[in-house]
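[1] coordinates only, sequence not included:
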């Protein structure tokens, strides 16, 4: 059985030109972009790791020189609170207004209603690739899903491969993975081409609740192996660290925690429970961790509020303020390290 699993992984890696750890269960899918002519989202082609042609050289050199950093926002958008579509619109509006401009967006807990709003957002239609575009269908038995967005202004068209990896989960969750190929040097080689480096991006929503035995060690280990097999990359999302042992899982798996790397010990970096409304103490639920990258900055994006019209039985109509999410978002800036990590 182990031999069959290794063989399957080798075939997938070769066919998709995507390095994968042995035993990985990967389901490849398509990127999607909006077709203005036909007014619909459609599948985009997938790029492979190459060098930029001479015709691309000037554009790639400019990107490598003028904008060497990549900017990622991750946000658990909370599927269960009222007005999921309006809350998502507020989160997107805030995210797209940030400076410097965001290149990568990871969303977790995207409900069907919020998903449909995402697909209708004019700015998203104009400027972003989506990992999924069938908002009417969520994974079997799920009330929400994860979605990755890539900026068309920043990444080559089409992007690299995108796929999901199943790992042990009590909630049938997975890791949403993709590779992008970015300029690794501003100076072209003698063939007149700019080399591209593989950058792996992994969007996660790890299992919830303090259930024993914990499956977080296996989930984080799976993600770390995925990053190391690519040589460099970032994992971000809702890590749900609710057990004492979870505090060291990132470090124990050879990943660098962006918050720990850059922020002092006096700033706990709480992204959940800070409003005092939860029955549990505040915690740093959401994290960004890297391999083979240099983290330049990481900051918390506090949610705003929208008005929710209420009509309670026996009471007059009134206005209630609803937070965009019960989570804060995270924005992280990074660039390629001087060397990629050698896979173990």
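    Looks like it came in fine. Since we're looking at a predicted model, the values are computed, not measured. Numbers count the residues shown, from 1 in each chain.

[2] okay, CA-based contacts and neighbour counts for the rest of this
    Will do.

[3] longest strand in the chain, by residue count?
    strand 194-205 (DSSP state E).

[4] I'd guess residue 276 is in a strand, am I close?
    No - if the criterion is DSSP: H, G, I helix; E, B strand; the rest coil, then residue 276 is coil and not within a strand.

[5] Assess the claim that residue 125 and residue 119 are in contact.
    Yes - taking CA atoms under 8 Å as the definition, residue 125 is a contact partner of residue 119 at 7.1 Å.

[6] what packs against the longest strand of the chain?
    strand 51-52, helix 57-66, strand 104-110, strand 145-151, strand 174-183, helix 216-230, strand 233-238 (3 or more CA pairs under 8 Å, 6 or more residues apart in numbering; DSSP states H and E).

[7] measure residue 57 to residue 230 for me?
    24 Å (CA to CA, to the nearest Å).

[8] So which of these two has more stuff around it?
    Between residue 57 and residue 230, counted using other CA atoms under 10 Å, residue 230 has the larger neighbour count: 24 against 20.

[9] wait, that one sits on residue 199?
    Yes - using CA under 8 Å, residue 230 is in contact with residue 199, at 7.2 Å.

[10] this is the comparison structure:
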């Protein structure tokens, strides 16, 4: 397994006080590796996440990150490019220094901020995949871990980009089964799997529940008409994160869809709020011609918040 530590310094965005409540705002976004100006688009998108209308999140999951894009960000412990070996893009997880502390701190001074979660192992979990996809798993350890026998000692955050297109549904089913099992390993009190699930078919919609997980959007907003598979005018209102606002007809028959999801364990973590973040546009200059504008990404992002992070249960059941 490939192991690395992915850590973003958000010191400039720290809140004036450190909250001891275990509530974490997340953002997950597939930032689109293949459209024009990937570095500029990614920078604008990340600035919007950090400096936009909402308070900056504590946890950011990004998918389709190109190596050239990663090089422009302040990321600690991910200097090597092995995550991009043989693949055009990878996932990256960014964690706020305001809420998390690294276990390999350089100085005692950085230990200030009692009440922070500590970072445990970070692992890229290989998956059966046509495209070389994996699950980026990060363990987080509460400031006061439980010592009760049979309860967990840490939570797990898993950033995913499941296989694409219709013919890889068997891969997606197996991938989510493997990742869900990671949330039930001994010592793990549960957690979150989030990112691009590539849920393009009705068969995909049952995978979260079949693996004993909770679909955060459904828990908060209900199923909605058609689960966002091409139903409705532009996908708004049913949680669609892809194909939203696209007016042209597609040859593959795909309409707006809820491709991006957040799946949680039934205990230990509670969804509080969730919304779809629509991308803005960036200008693309064309020499001798009028500039064009392209979206930051072909996906919308997801902003959500989870609370509780309760260690006092055994997620494996009786």
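    Structure's in. What do you need? Computed from a prediction, not measured in an experiment: that's the story for all the values here.

[11] Now the TM-score, please.
    Once superposed, chain against chain, the TM-score is 0.77 (TM-score structural alignment, normalised by the length of structure 2); 270 aligned residues with a CA RMSD of 2.6 Å.

[12] pretty sure residue 85 of structure 1 is in contact with residue 120, am I right?
    No - counting by CA under 8 Å, residue 85 of structure 1 does not reach residue 120; the two are 10.5 Å apart.

[13] Compare these two (neighbour count), which wins?
    residue 85 (21 against 14).

[14] Just give me the match in structure 2 for residue 256 of structure 1.
    Superposed on structure 2 with TM-score structural alignment, residue 256 of structure 1 falls opposite residue 214.

[15] mean shift of the host helix or strand of that match relative to structure 1?
    Assigned by DSSP states H and E, residue 214 of structure 2 falls within strand 213-215. Strand 213-215 of structure 2: mean distance to aligned residues in structure 1 after superposition is 0.6 Å, counting by mean CA distance after the TM-score superposition for structure 1.

[16] what's the answer for stretch 174-181 of structure 2, then?
    Mean deviation for stretch 174-181 of structure 2: 0.6 Å (mean CA distance after the TM-score superposition for structure 1).

[17] which residues in structure 1 does that stretch match up with?
    Counting by TM-score structural alignment, stretch 174-181 of structure 2 corresponds to 218-225 in structure 1.

[18] Give me the residues contacting the matching stretch.
    Counting by CA atoms under 8 Å, 6 or more residues apart in numbering, stretch 218-225 of structure 1 makes contact with 21, 167-169, 175, 202, 206, 235, 249-250, 253-255, all of which sit outside it.

[19] Would you reformat those residues as CSV and include distance to residue 298 of structure 1?
    Shown next, in CSV, are those (distance: CA to CA, whole Å):
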residue, distance to residue 298 of structure 1
21, 29
167, 28
168, 29
169, 28
175, 22
202, 17
206, 21
235, 14
249, 20
250, 16
253, 21
254, 19
255, 16
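
[20] Those residues, buried ones only, as a ChimeraX selection?
    In ChimeraX, a selection of the buried entries from those looks like this (16 or more other CA atoms under 10 Å):
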select :21,167,169,175,202,206,235,249,250,255
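
[21] Out of the contacts of stretch 218-225 of structure 1, flag the one nearest to residue 262 of structure 1.
    Nearest to residue 262 of structure 1 out of these is residue 255 (CA to CA; 14.1 Å).

[22] Identify the residues contacting that closest one.
    224, 289-291.

[23] Just the ones in strands from those residues, please.
    Those of the contacts of residue 255 of structure 1 lying in strands (DSSP E): 289-291.

[24] and residue 4 of structure 1, how far is that from residue 230 of structure 1?
    22 Å.

[25] related to what we said a few turns ago, pick the most deeply packed of the helices and strands packed on strand 194-205 of structure 1.
    strand 233-238 (a mean of 26; mean count of other CA atoms under 10 Å).

[26] and for that one, what span of structure 2 is it aligned with?
    With TM-score structural alignment as the criterion, strand 233-238 of structure 1 aligns to 191-196.

[27] superposed on structure 1, where does the matching stretch end up, distance-wise?
    Looks like 0.4 Å for stretch 191-196 of structure 2 (mean CA distance after the TM-score superposition for structure 1).

[28] Among the contacts of stretch 218-225 of structure 1, which one lies nearest to residue 139 of structure 1?
    residue 175 (13.0 Å).

[29] Tell me who's in contact with the residue positioned nearest the centre of structure 2.
    The centroid of structure 2 falls nearest to residue 61 when counting by CA atoms, centre = their mean (3.3 Å). Residue 61 of structure 2 sits next to 26-29, 91-94, 159, 194-195 when contact means CA under 8 Å, 6+ apart.

[30] any idea how far residue 330 of structure 1 is from the counterpart of it in structure 1?
    Residue pairing (TM-score structural alignment): residue 61 of structure 2 is matched to residue 106 of structure 1. Using CA to CA, residue 106 of structure 1 is found at 10 Å from residue 330 of structure 1.

[31] now residue 239 of structure 1
    13 Å.

[32] overlap in contacts of these two?
    Joint contacts of residue 239 of structure 1 and residue 330 (CA under 8 Å, 6+ apart) are 286-287.

[33] Residue 34 of structure 1 reaches residue 120, doesn't it?
    No - the pair residue 34 of structure 1 / residue 120 is not scored as a contact, 10.0 Å apart, by CA under 8 Å.

[34] any idea how far residue 277 of structure 2 is from residue 154 of structure 2?
    Counting by CA to CA, the gap from residue 154 of structure 2 to residue 277 of structure 2 is 30 Å.

[35] ignore the last one, residue 63 of structure 2
    With CA to CA as the criterion, residue 63 of structure 2 and residue 277 of structure 2 are 15 Å apart.

[36] Same check on residue 182 of structure 2?
    Taking CA to CA, one finds residue 182 of structure 2 at 28 Å from residue 277 of structure 2.

[37] hmm, back to that, any residues in contact with both of residue 106 and residue 330 of structure 1?
    Shared contacts of residue 106 of structure 1 and residue 330, counting by CA under 8 Å, 6+ apart, come down to 73-75.

[38] just the residues you listed now: which is nearest residue 280 of structure 1?
    residue 75 (19.9 Å).

[39] Contact partners for the counterpart of the closest one in structure 2?
    In structure 2, the residue matched to residue 75 of structure 1 (TM-score structural alignment) is residue 29. Each residue near residue 29 of structure 2 by CA under 8 Å, 6+ apart is listed here: 61-63, 195-196, 299-302.
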